[in-house]
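1. Based on what follows, work out the 3D shape:
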Amino acid sequence: MGYFNAKIIIVYKRLFTTLLLLPFHFLFAQKNTLTGFPKGYAPEEVGKLIAYRFIDKKHALHAGKWISYPETFYWSGGLKFATLTGDTALMTLLQNKFELLITSEKQLLPIKNHVDLNMFGSLPLELYQITGDKKYFELGMPYANTQWEVPGNAKPKEKEWAEKGYSWQTRLWIDDMYMITIVQTQAYKVTRDLKYLDRAAREMVLYLDELQRPNGLFYHAPDVPYYWGRGNGWMAAGVTELLRYLPKDHKDRPRIMKGYRKMMKSLKKYQRPNGMWNQLIDEPDYWAETSGSAMFAYAFITGVKHGWLNARQYAPAARKAWMAMVPYVNEQGAVAEVCVGTNKKNDKQYYYDRPRRTGDYHGQAPYLWCVNALLEKVTD
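-> Alright, predicted model coming up:
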């Protein structure tokens, strides 16, 4: 065989091998990225089901009186989805529904005296960013400001927190780290006043120092030594939200990033083989819970996209979580296996026995966060 003939045979063999392996390389790449989902799993499909479900549903009220935080976040998640997908019909429906809160349903606007109520301000501030209508700005900003304005009837402990530079609404429940963070970061986004980020960052460092355990997870509160799924989810989502906007040279960013990565490492360790996380994260015999799992997936997706987490390690974990989560969404856009609202309690069995619901807003909103994170284009 001549030299040139042998060379041609070698080239053809290499080409054949490349073509043969190409589908496997493609399949491997698809399974380890946050794109290319199969039919039924595409974020646009899932997001549309969940977002439109909200339009004609009744309010989920706090204490039977005011718009609750789960509804607030479901609403704002839908608004962001409509923006990302250019769905003007959905945007109009969501905005029209909100207009009732300014007119005929004005009594449902939350008062400004609790961490679970002040977070409502994040919703009109989201609408202000979308529409530029000043009325939304004027409605939302007092919720952010009063979180640091001590009322005359404040309790001694609340005054003590304020004297130290923290919000008087500080409780040291991990839920707070989304409730406080979301309204303060929204206030920063519409004003560009760094005091709002400084507030959120200072509060976050306090909670990291007080509640994060050596394994990276968080007790529900100092006196409740259990790693509750959605509680940890609020922290995971809150620290993720803050890192999205905290300047790279901010003095608290290294501490906050360290806490975030420590938590993500632990969550990756405790992720179930099927991609979900349990009601109590470190208890293998507990049931898989969807709202907390979605919050953790949101933190993974965002961390990978922003380069805070190693993509080779965390993108497959994020994808696995999403693929496990979607089957819990029914044809009406309702998420199943959502733990109901849960107060802290120093009783392990209490967490296991919590009722599970389908369509509970505690689960609907975090699923939309994941959808939006998957759709979002990150430029930094």
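2. alpha carbons only for contacts and neighbour counts from here, please
-> Will do.
3. Okay, buried residues for the host helix or strand of residue 243 please.
-> Applying DSSP states H and E as the criterion places residue 243 in helix 229-245. Of all the residues in helix 229-245, those buried under the rule 16 or more other C-alpha atoms under 10 Å are 229-243.
4. who touches it?
-> 174-179, 181-182, 185, 197, 200-201, 204, 217-220, 253, 256-257, 260, 263, 277-281, 289, 291-296, 298-299, 302-303 (C-alpha atoms under 8 Å, 6 or more residues apart in numbering).
5. Buried residues, whichever helix or strand comes after it. List them.
-> Next along the chain after helix 229-245, taking DSSP H and E as the criterion, comes helix 253-270. Within helix 253-270, the residues scored as buried using 16+ other C-alpha under 10 Å are 253, 256-257, 259-268, 270.
6. Would you do the same for the sequence below? I want to compare the two.
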Amino acid sequence: MTTLTKESLEETILKVIERMKDMRGSIKETAPIGIISMENWEWPQGVGLFALYGYYRETGDRALLDFLTDWFDARIAEGLPAKNVNTMCPMLTLAYVAEETGRPDYFDLCRDWLDYVLRDMPRTEEGGIQHEVSGSANEGQLWDDTLYMTVLFTAKMGVLLKEDACIQESVRQFLVHLKYLTDPATGLFFHGWTFLEGGHHFAKALWARGNSWYTAGLVDYLDMTEQPEGVRSFLLSSLRRQADKLLELQSPEGAWHTLLDEPDSYLETSATAAFAYGMLKAYRRGYLEEAYRDSALLALDYVLGQIDADGVVQGVSYGTGMGRTLQAYRDIPICPMPYGQSMALLLLVEAMKHEGGAAEGSGSHGPKRTAESRGEGGRSDG
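-> Next up is the predicted model:
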């Protein structure tokens, strides 16, 4: 495993940030709204912005806050796209920037988009948020991407506005999505569920990045809000079951395949970084034990090896719509993406907090598990 220093991590972080800021398309895009260039307003840019804001909070680097406000001002001046699950994603960062700067125009925009979530966003049966995206209504469908793209913003606004209805809505969305997307045999999550056509999980894909939205999103969601203890315990037990299976499925290189249980599918960097971030932070928060941190550090080593000399994160799959076959996931092209940069950034920043190796608020930890004991051997979405 690579020996890491604070200095080497900081150097890598700065390279990753610079490449994220000026990211441009390297392949012909199939998404209705471009999802590679940081000059567009869509979910990949939203994920990138959230990571940049997190690093600003860690460092106090005013230049990062200026970049964020300049980015939002430019996009707002251009005119924002139609509201849907994925275009909602940048609003999470805008909520934090509004809180930071106190700008009333940012608050007003956040309230307007929140009102759409609560009143007008299409719902499935049982009140789940229908995964409507740019170019497709996806009627009757729940996707695992939705929790990260829209529900985190809803929760954050509930805290800012002191509106418990927003918090309760976020809780409901987590519970409904987990009810229909959890694979009871593995504890992993299917990419999607439809209430139509008799109800099914499409290709029954245990897709890595979709799973990683839960791993990375939950640890931040638990920081954003307070939940009833029963709900919190349920969410954490879902994380633990998922993480247990991830330990089992981690490749000898330290990464995870884009189809988690299909070793003939390629290793995918953005999901690997998001899994590692979630498990490292969960360890630090006392939610998971040392074995999960060890797995995350092995994944960190893999991710570092995928960051080239210019700071570009390689091995990232393009936006992935709902697959009707498992082969559809294997065929998704690989190219640098903003969320590859951002998931790596979240992981690198979290890694800087683990030099001492101690978890917050936890007592003893389980025994260290080695690689041997772990058994190692369409649309513009997720």
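7. follow-up on the earlier one: nearest to residue 361 of the first structure, of the buried residues of helix 229-245 of the first structure?
-> residue 230 (12.7 Å; C-alpha to C-alpha).
8. What's the match for the closest one in the second structure?
-> For residue 230 of the first structure, the aligned residue in the second structure is residue 209 (criterion: TM-score structural alignment).
9. how close does that match sit to residue 273 of the second structure?
-> According to C-alpha to C-alpha, to the nearest Å, residue 209 of the second structure and residue 273 of the second structure sit 10 Å apart.
10. Please apply the same query to residue 88 of the second structure.
-> 23 Å.
11. again, but for residue 206 of the second structure
-> Taking C-alpha to C-alpha, one finds residue 206 of the second structure at 17 Å from residue 273 of the second structure.
12. quick one on the thing from earlier: quick one: which two of the buried residues of helix 229-245 of the first structure are the most distant?
-> Maximum pairwise distance in the buried residues of helix 229-245 of the first structure, criterion C-alpha to C-alpha, is 21.1 Å, between 229 and 243.
13. shouldn't residue 19 of the second structure be in contact with residue 312?
-> Yes: in this structure residue 19 of the second structure lies within contact range of residue 312 using C-alpha atoms under 8 Å: 6.1 Å.
14. So between the two, which is more surrounded?
-> residue 312 (23 against 18; other C-alpha atoms under 10 Å).
15. what about the equivalent of residue 315 of the first structure over in the second structure, how many neighbours?
-> Per TM-score structural alignment, the equivalent position to residue 315 of the first structure in the second structure is residue 293. Residues within reach of residue 293 of the second structure, counting by other C-alpha under 10 Å, total 25.
16. Surely residue 293 of the second structure and residue 286 touch.
-> No: with contact defined as C-alpha under 8 Å, residue 293 of the second structure does not count as touching residue 286 (10.9 Å).
17. Residue 128 of the first structure corresponds to which position in the second structure?
-> Aligned partner of residue 128 of the first structure by TM-score structural alignment: residue 98.
18. in the first structure, which spans are strands?
-> 61-62, 66-67, 338-339, 356-357 (DSSP state E).
19. got the ones you listed as CSV, with mean neighbour count columns?
-> As requested, the strands of the first structure are exported to CSV (neighbours: other C-alpha atoms under 10 Å):
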stretch, mean neighbour count
strand 61-62, 16
strand 66-67, 20
strand 338-339, 26
strand 356-357, 16
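20. To residue 31 of the first structure, which of those lies closest?
-> Once these are compared by C-alpha to C-alpha, strand 338-339 is nearest, at 26.8 Å.
21. That closest one packs against which elements?
-> Here strand 338-339 of the first structure touches helix 290-306, strand 356-357, helix 361-375, going by 3 or more C-alpha pairs under 8 Å, 6 or more residues apart in numbering; DSSP states H and E.
22. tell me, that strand lands on which residues of the second structure?
-> Counting by TM-score structural alignment, strand 338-339 of the first structure pairs with residues 316-317 of the second structure.
23. can you list contacts of that stretch?
-> 268-270, 332-337, 340.
24. now for residue 50 of the second structure: what does it line up with in the first structure?
-> By TM-score structural alignment, residue 50 of the second structure lines up with residue 76.
25. So which of residue 206 and residue 273 of the second structure has more stuff around it?
-> residue 273 (32 against 25).
26. Show the contacting residues for the counterpart of that one in the first structure.
-> Under the alignment (TM-score structural alignment), residue 273 of the second structure pairs with residue 294 of the first structure. Contact analysis of residue 294 of the first structure by C-alpha under 8 Å, 6+ apart lists 233, 321-322, 325, 363, 366-367, 369-370.
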